[in-house]
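Participant: Sequence first, predicted model second:
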Amino acid sequence: MSNDTIKLQAEARTQFGKGAARKIRRDAKIPAVMYGHGAEPVHITLPGHDAMMALKNPNALLTIVLDGDEQMALAKDVQRDPIKPVIEHVDLVIVRKGEKVTVDVPVHLEGEAAPETVVSMDHSSLQVEAEATNIPESVTVSVEGLEAGTQILAGAVELPAGATLITDPEALVVNVTQQISAEALEAELADAEAEAGVEKDESEAAEGETAEAEGDAAEGDAEKSEDA
């Protein structure tokens, strides 16, 4: 966990609409709005590069500096361009020291499970409640030596001190299964093809008969032309 905040120098925004937003982005800045704790929403612009770097961590605690005043905030919603690496808009929610917030924290796996097993992750993040100034960057789950059939539920994941699980404790996070052998995989594929291929075989037979009939007809035409 980290208590460090990232300072971003903001500017008040007075122009709104798509045209104004495009102009802001052309100036290498990001339009944003900051709200919370009963305060009126404050429309601001953020420095583009610094904000993009800060928001690489979705739960980064930000200190927004506006006209000399500082306000702690978390990114509630980050709208990104679907193609270009550009942030189009950011919603910021004001937080205070000691206040608890609910956030999604990524799950990181470490270690290697037992040989001939497959590890799948059903939940790549867990929702937790933590102090705004003490949000965990991630939670770590060890799969070292786990045998096939092992399942790790959300309630069994060890959380950092001060963090409380909000996700359903019975939610499956990690599932360790037996790796299928090449022979078994081939057998499964053969069975699947056999089941799906009944109609296919019939249609292929029909196509074969049609082709044979067409071939016979062609040969008959050729013989007639030779007789002529």
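Facilitator: Noted; the coordinates are in hand.

Participant: Could you use CA atoms for every contact and neighbour count after this?
Facilitator: Will do.

Participant: and residue 96, how many neighbours does it have?
Facilitator: 14 (other CA atoms under 10 Å).

Participant: do the same with residue 151
Facilitator: By the criterion of other CA under 10 Å, residue 151 has 19 neighbours.

Participant: residues touching it, list them.
Facilitator: 172-176 (CA atoms under 8 Å, 6 or more residues apart in numbering).

Participant: Tell me how far it lies from residue 205.
Facilitator: For residue 151, the distance to residue 205 equals 48 Å [CA to CA, to the nearest Å].

Participant: ok, now residue 193?
Facilitator: From residue 193 across to residue 205, the span is 16 Å (CA to CA).

Participant: repeat for residue 112
Facilitator: 50 Å.

Participant: residues contacting the residue positioned nearest the centre of the chain?
Facilitator: Geometric centre of the chain, nearest residue: residue 124, 7.9 Å, by CA atoms, centre = their mean. Contact analysis of residue 124 by CA under 8 Å, 6+ apart lists 106-108, 173.

Participant: From those residues, list the buried ones, please.
Facilitator: 106-107, 173 (16 or more other CA atoms under 10 Å).

Participant: Could I get the residues you listed in TSV, plus columns for distance to residue 3 and secondary structure?
Facilitator: Converted to TSV, those look like this (distance: CA to CA, whole Å; DSSP: H, G, I helix; E, B strand; the rest coil):
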residue	distance to residue 3	secondary structure
106	18	strand
107	20	strand
173	28	strand
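
Participant: I figured residue 155 hits residue 166, correct?
Facilitator: No: proximity of residue 155 to residue 166 does not meet the contact threshold set by CA atoms under 8 Å, at 9.7 Å.

Participant: now, among the buried ones among the contacts of residue 124, which is nearest to residue 118?
Facilitator: Among the buried ones among the contacts of residue 124, residue 173 lies closest to residue 118 (CA to CA), at 13.9 Å.

Participant: quick check, residue 187 in a helix?
Facilitator: Yes: checked against DSSP: H, G, I helix; E, B strand; the rest coil, residue 187 lies within a helix.

Participant: Presented hereafter is structure B, for comparison with structure A:
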Amino acid sequence: MSATETPKLEVQIREKLGSRYSDRVRKEGFIPAVIYGHKKGPVHVQANKGALVELLRSHAHLIDVVVSGKTEHCVVKDMQWDYLGDNIIHVDLERVDLSEKVTLEVDLVLAGDPKALNEAGAFLDHPISKLEVACRADSIPENVTVDISELTTEKAITVADINMPAGVEATTDADSVVAQIKIAKEQPEEEVVEAGEGEPEVIGAKEEEEKSE
């Protein structure tokens, strides 16, 4: 994404901090956030929930944050979710220069329909859904696409196999498995025991019989 396409997000400074005030901010339709980095002090802000969520859903990583009339280039460094994992409750925004190298996570997108999935019991195992990358702040990809159309049961695709965009380097462990096709093992059939067969002996039953004789 080039600098001219960088989305903007207007935020307001938060004067009162703490969980009590953060909860109040959320009830009013905002998401608490903090801007930090570049040897400047942190600035606690609040962003309109609808505007921020829309940016994040569009895979925006670099954002021009407007606070008190001043624009700062920031990357989304971290997001905190509620205990159900449904709602964002806090966002960390790190200041950057457009030409500097940054490290962050982007989504992995699998593309293609491997023929090996037509085999009996075959299923796709996708251990990781995000990839950590390093690149210039103004060249962050929305996501990284991995072609799995030629994937077989013989060999998994690892991070080292990914064809990365120009200027983007994967920093996730090169041996990490991105996708592989596995074959489900057949479960052994359970033995059906006929009624009356293999009935457990009742402890004490034989002893009672002997006493009654």
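Facilitator: Here it is on my side, so go on. Quick caveat, the model's predicted, so the values are computed rather than measured.

Participant: Please state their TM-score.
Facilitator: Scored against TM-score structural alignment, normalised by the length of structure 2, the superposed chains reach a TM-score of 0.80; 199 aligned residues with a CA RMSD of 2.8 Å.

Participant: about what we covered before: what is the nearest of the buried ones among the contacts of residue 124 of structure 1 to residue 36 of structure 1?
Facilitator: Closest approach between these and residue 36 of structure 1, by CA to CA: residue 106, at 24.9 Å.

Participant: Please pull up the equivalent of the closest one in structure 2.
Facilitator: The alignment partner of residue 106 of structure 1 in structure 2, by TM-score structural alignment, is residue 107.

Participant: For its match, which non-adjacent residue is closest in space?
Facilitator: Excluding its sequence neighbours, the residue lying closest to residue 107 of structure 2 (CA to CA, 6 or more residues apart in numbering) is residue 130, at 4.4 Å.

Participant: List the residues that contact residue 7 of structure 1.
Facilitator: 62-65.

Participant: Tabulate these (CSV), appending distance to residue 74 of structure 1, secondary structure and neighbour count.
Facilitator: Formatted as CSV, those follow (distance: CA to CA, whole Å; DSSP: H, G, I helix; E, B strand; the rest coil; neighbours: other CA atoms under 10 Å):
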residue, distance to residue 74 of structure 1, secondary structure, neighbour count
62, 6, strand, 24
63, 9, strand, 21
64, 10, strand, 25
65, 14, strand, 16
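
Participant: Which one of the residues you listed is nearest to residue 210 of structure 1?
Facilitator: residue 62 (72.7 Å).

Participant: Which parts of structure 2 are strands?
Facilitator: With strands called from DSSP state E, structure 2 shows them at 8-13, 30-37, 40-48, 62-67, 70-81, 88-95, 101-111, 122-125, 130-136, 143-147, 157-158, 169-170, 177-183.

Participant: Report the mean deviation for the fifth one after fitting onto structure 1.
Facilitator: This means strand 70-81 of structure 2. Compared with structure 1 after fitting, strand 70-81 of structure 2 deviates on average by 1.3 Å (mean CA distance after the TM-score superposition for structure 1).

Participant: what comes into contact with that strand?
Facilitator: 35, 61-66, 87-98, 104, 137.

Participant: Just the buried residues of these.
Facilitator: 35, 61-65, 88-96, 98, 104, 137.

Participant: got the contact list for the residue mapped onto residue 134 of structure 1 from structure 2?
Facilitator: Matched by TM-score structural alignment, residue 134 of structure 1 corresponds to residue 139 in structure 2. By CA under 8 Å, 6+ apart, the residues touching residue 139 of structure 2 are 1-2, 167-168.

Participant: Just the buried ones from those?
Facilitator: In those, the ones that pass as buried (16+ other CA under 10 Å) are residue 168.

Participant: Of the contacts of residue 139 of structure 2, which pair is most distant in space?
Facilitator: Every pair of the contacts of residue 139 of structure 2 checked by CA to CA; the farthest is 2 and 168, at 14.3 Å.

Participant: Now which residue in structure 2 aligns to residue 223 of structure 1?
Facilitator: With TM-score structural alignment as the criterion, residue 223 of structure 1 matches nothing.

Participant: and residue 223 of structure 1, how many neighbours?
Facilitator: Quick note: residue 223 of structure 1 (other CA under 10 Å) scores 11 neighbours.

Participant: For the host helix or strand of it, name the packing helices and strands.
Facilitator: Using DSSP states H and E, residue 223 of structure 1 sits in helix 182-227. Under the contact criterion of 3 or more CA pairs under 8 Å, 6 or more residues apart in numbering; DSSP states H and E, helix 182-227 of structure 1 touches no helix or strand at all.

Participant: which residue lines up with residue 166 of structure 2 in structure 1?
Facilitator: In structure 1, residue 166 of structure 2 lands on residue 161 (TM-score structural alignment).

Participant: Tell me how far residue 119 of structure 2 lies from residue 152 of structure 2.
Facilitator: Following CA to CA, the distance that separates residue 119 of structure 2 from residue 152 of structure 2 is 10 Å.

Participant: Those two: which has the busier surroundings?
Facilitator: residue 152 (16 against 12).

Participant: who touches that one in this structure?
Facilitator: Listed by CA under 8 Å, 6+ apart, the contact partners of residue 152 of structure 2 are 114-116, 180-181.

Participant: right, and residue 6 of structure 2 touches residue 59 too?
Facilitator: No: when contacts are counted by CA under 8 Å, residue 6 of structure 2 is not listed as touching residue 59 (11.6 Å).

Participant: Please list all residues in contact with whichever residue in structure 1 pairs up with residue 154 of structure 2.
Facilitator: Matched by TM-score structural alignment, residue 154 of structure 2 corresponds to residue 149 in structure 1. By CA under 8 Å, 6+ apart, the contact set of residue 149 of structure 1 is 175-178.
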